[in-house]
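# sequence and computational prediction follow.
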Amino acid sequence: MLVVGAPFGDGHMRAAEAVGRLLRQCNSDLDVAVEDICVHLFRPLRLDRALRAAYRWSTSRLRGHPHRGLYRVASRWPGIVCRLSDLAVGRSAARWLRRMSPDLVIATHPVAGYLCVRRRAATDVPVVQLVTDSGPVNTIWFHGRYDRLLLTDPGTREHAVRLLGPASHVRVVGAPVLPALRARRQQAECRDMLGLGQRFTVLLTAGGAGLGQGVLAAARQLAGSDLDVQLILNAGDNKALLARFHDLAAHRQWLVRGASDDFEVLLAACDLVIGKAGWFTLNEAAFSGRPTLIVDVVPGQEEWNAGAAEALGVARRVRPSEVVSWVRKYAETPALLRTDFAVDEPAEFVAGWPLRLAHALGDLVSIAGPTTGLGSSAG
């Protein structure tokens, strides 16, 4: 089994890791490899690092217009983008796939999925595409003859069927959140683990890649306020943002974190999340019962993510300049979080992804076994 993602943003690889861990847990006979495809395509350049740096630049410079332009090109001419990608690294992808020799491939990035379909061995290894975005997603996700198309958002189904036809192999499984989140840690316990007090706590997160100027702007607004709340500032793997967060936290009892493996502890410890509209961060927060104030949106897909999260009632878009008044409101009356946001039903839906995934892949691989208890109902 090969679960393959790519380094753009963080949701693609987080989804791949969650699926890989579930497969290992539910069938000990499976040999599961979770890989960033870009690590294996052009080793002299370290393509994964170069592309991650390029992605961070395109989303954070010039108000994100470079990324918006690339997004539109990929959606309007997906065939050209995919063929150019195959022309550049297709042979490397073919050699890597031959070495891996998988019986099944699950891809969590559109170009990674296309390369696996285009360059899979003559034995016709099944390739499953897991769409890690929401709403009317970029059409590049559908450019490829996949054996199965899995969606994380029910709202994407109509869009997919309209493009692919009603006979297409489309299944809605929900967002694969990391298994660690399902532990449902207690808030007081997590605050003790992090050295925090037992009072209203806000998690400001820029995602795993540390993107979004709005999150930094919101942190500055809170730093200049008189609010008596605890802040957790999560910069992901963005070292420059981490340094700015440390500057803001100087002489304050705030917790500053970079890239870490305990994001579920940060979520459990907080009452409210402030961040960008990464689809998996929004789902992880909803699953943990934590509403989100969206202060930044990467142009392109995250605009749809934000709209979908607002429609579900798990998030609200606000300007960074407004966060002080919103946090003050909820810090003074925390019960309003349960009335202003609806997280219970979305959390239940996210919780059911393991059973839905098992059902969607049941004819391709056996991942039955201990799936009971991993989520609620298959829905």
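Now that the structure is in, tell me what you want to look at. Numbers count the residues shown, from 1 in each chain.

# use CA for all of it now, contacts and neighbours both
OK.

# just the buried positions in the host helix or strand of Glu345, please.
For Glu345, the element it lies in under DSSP states H and E is helix 344-351. Within helix 344-351, the residues that qualify as buried are Asp344, Pro346, Ala347, Glu348, Phe349, Val350, Ala351, counting by 16 or more other Cα atoms under 10 Å.

# Arg21 touches Pro179, doesn't it?
Yes: here Arg21 reaches Pro179: they are 7.4 Å apart, a contact under Cα atoms under 8 Å.

# included below, for side-by-side comparison, is a second structure:
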Amino acid sequence: MKIVILSMFSVPTGHTKVAEVLQDSIRQDYPDAEIKIIDFLSFSNPLLEKMISGVYFKWIRTSPESYKGFYQKVMMKDKEQSIFLRSISRFATYFEKKVLKVVEEEKPSLVICTHSFPSGMIGRLKSREGAIPCKTMNAYTDFFVNGVWETGKIDYHLVPTAEVKETLIMHHNVSADRVYQTGIPVSDVFKSKDSSQSPRSKKGKHILVAGGNSGLCVWKNGIKDFSRYPDVHFSVLCGHNHRLYRSLLNQPNITPYMYIQDQEELNALYDAVDGIITKPGGVTISEVLHKKIPVFILDYLPGQEEFNLHYLVGRDLVFHIRDAEDFSSLEEILYDHKEIQHRVENMETYLSSLTGGLTDVLRKIQEETRQTIKVKSVKGKADIGVFLSS
């Protein structure tokens, strides 16, 4: 079996993390599988990737309202209405050729997309019969689906919520048996045990602060406020931000960490804390939902994180503290067992709605492939080979 997983950027993002989770999950069940993660934009043109990623991160940081407007008016539109897709169409041929190059060189049995852009390019190619002969799959990395994702022409979908599943079925004409409500894929390490718990003690809480791989503070000027809460110990994930890490060293109630690659180490840290302050990124939120850790959102990036926040707040899965000046309310909530338990119960309800997984999809593809071989054999056509080794 050969599977290609298409992410977008070579820099660490939620899309690349999900690609790695899928790779590990497949290898666990199919150790002989050949799996290749390809950062699509880097593969297409490394200089272009560097330029686009630089503009993207600078745009969000320096002009968040402008990016928010762009995302809402462009990325969230249906394909027929999308200005972005119409404008990119003049360049689409270039990226289509890159997708075809991947398929022709790698000859995969399955292509999985963890980013909307390569999915959209595959959709364009799928309009031409035979252009993409292998099976295709979307693994969504947020709690909603933007308009760039190809939906109708993709064979299988790993969706985060019942709402997304219903949208694909009702509005995109996707067959229900092609949609698997798996949640956003996270490592099995975070599913290993039930981590729901009552508050650990009456005094001396431990809070994890996670601001993404860049180590951005999760609310404006919030770091300097930590010293105001001597009874709370903060573990701060600084990502790859060395400057932030150095600034937090030797502060009495802060333990800073650089980017944690080891999932077991991160899981141990999750187990040690009473709550987490973070942005509503799909992957991190999904990890802590599985751990059933109280989540506090104080800030978010415009675009996808804002849409994630709407979903999470609407279902009472997280606490949304709208102003850094109200940070003191976090301490009160940490000692309010009723409020904590309410969120934990909602997390349990969400998790209980998840069914199936990647292994189920692969088994289904295997059976469909065998049936195709059988039909073709009966018709006297050449055997096309078995998708998965038994």
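That came through, no problem. Predicted model, so just to flag it, every value in this text is computed and none were measured.

# quick one on the thing from earlier: average offset between the helix holding Glu345 of the first structure and the second structure?
Comparison of helix 344-351 of the first structure with the second structure after fitting gives an average deviation of 5.1 Å (mean Cα distance after the TM-score superposition for the first structure).

# just give me the longest helix of the second structure.
Of all segments of type helix in the second structure, defined using DSSP state H, the longest is helix 83-106.

# buried residues in that helix?
For helix 83-106 of the second structure, the neighbour count (16+ other Cα under 10 Å) marks Phe84, Leu85, Ala92, Phe95, Glu96, Lys98, Val99, Leu100, Val102, Val103 as buried.

# tell me the contacts of the fourth one?
To tie it back to what came earlier, the one meant is Phe95 of the second structure. Shown in contact with Phe95 of the second structure (Cα atoms under 8 Å, 6 or more residues apart in numbering): Ser44, Met121.

# tabulate the buried residues of helix 83-106 of the second structure in TSV, adding columns for distance to Lys68 of the second structure.
Output for the buried residues of helix 83-106 of the second structure, formatted as TSV (distance: Cα to Cα, whole Å):
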residue	distance to Lys68 of the second structure
Phe84	14
Leu85	18
Ala92	24
Phe95	26
Glu96	28
Lys98	29
Val99	29
Leu100	33
Val102	33
Val103	34
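
# now do the helices in the stretch 251-379 of the first structure.
With helices called from DSSP state H, counting those that start in this stretch, the stretch 251-379 of the first structure shows them at 263-269, 279-287, 301-312, 323-332, 336-340, 344-351, 353-360.

# so where is the first one in the second structure?
Spelled out, it's helix 263-269 of the first structure. Here helix 263-269 of the first structure aligns to the second structure at residues 266-272, judged by TM-score structural alignment.

# mean shift of the matching stretch relative to the first structure?
Mean for stretch 266-272 of the second structure is 2.5 Å (mean Cα distance after the TM-score superposition for the first structure).

# next, the buried residues of that stretch.
Across stretch 266-272 of the second structure, burial judged by 16+ other Cα under 10 Å covers Leu266, Asn267, Tyr270, Asp271.

# over to stretch 106-125 of the first structure?
In stretch 106-125 of the first structure, counting by 16+ other Cα under 10 Å, buried: 106-120, 125.

# now do the end-to-end distance for that stretch.
In stretch 106-125 of the first structure, first residue to last residue: 11 Å (Cα to Cα, to the nearest Å).

# what about the equivalent of Gly314 of the second structure over in the first structure, neighbour count?
When the first structure is aligned by TM-score structural alignment, Gly314 of the second structure is paired with Ala311. Close neighbours of Ala311 of the first structure, defined as other Cα atoms under 10 Å, add up to 12.

# same question for Tyr71 of the first structure.
17.

# what of Thr369 of the second structure?
Quick note: Thr369 of the second structure (other Cα under 10 Å) scores 19 neighbours.

# same question, Gln261 of the second structure
Here the number of neighbours of Gln261 of the second structure (other Cα under 10 Å) works out to 9.

# tell me the spacing between it and Gly239 of the second structure.
10 Å.

# ok so, going back, can you name the element that comes right after the longest helix of the second structure?
Helix 83-106 of the second structure is succeeded, C-terminally, by strand 110-113 (DSSP H and E).

# average offset between that following strand and the first structure?
Mean for strand 110-113 of the second structure is 0.7 Å (mean Cα distance after the TM-score superposition for the first structure).

# by contact count, what packs against that strand?
With contacts defined as 3 or more Cα pairs under 8 Å, 6 or more residues apart in numbering; DSSP states H and E, strand 110-113 of the second structure has these neighbours: strand 2-7, strand 135-139.
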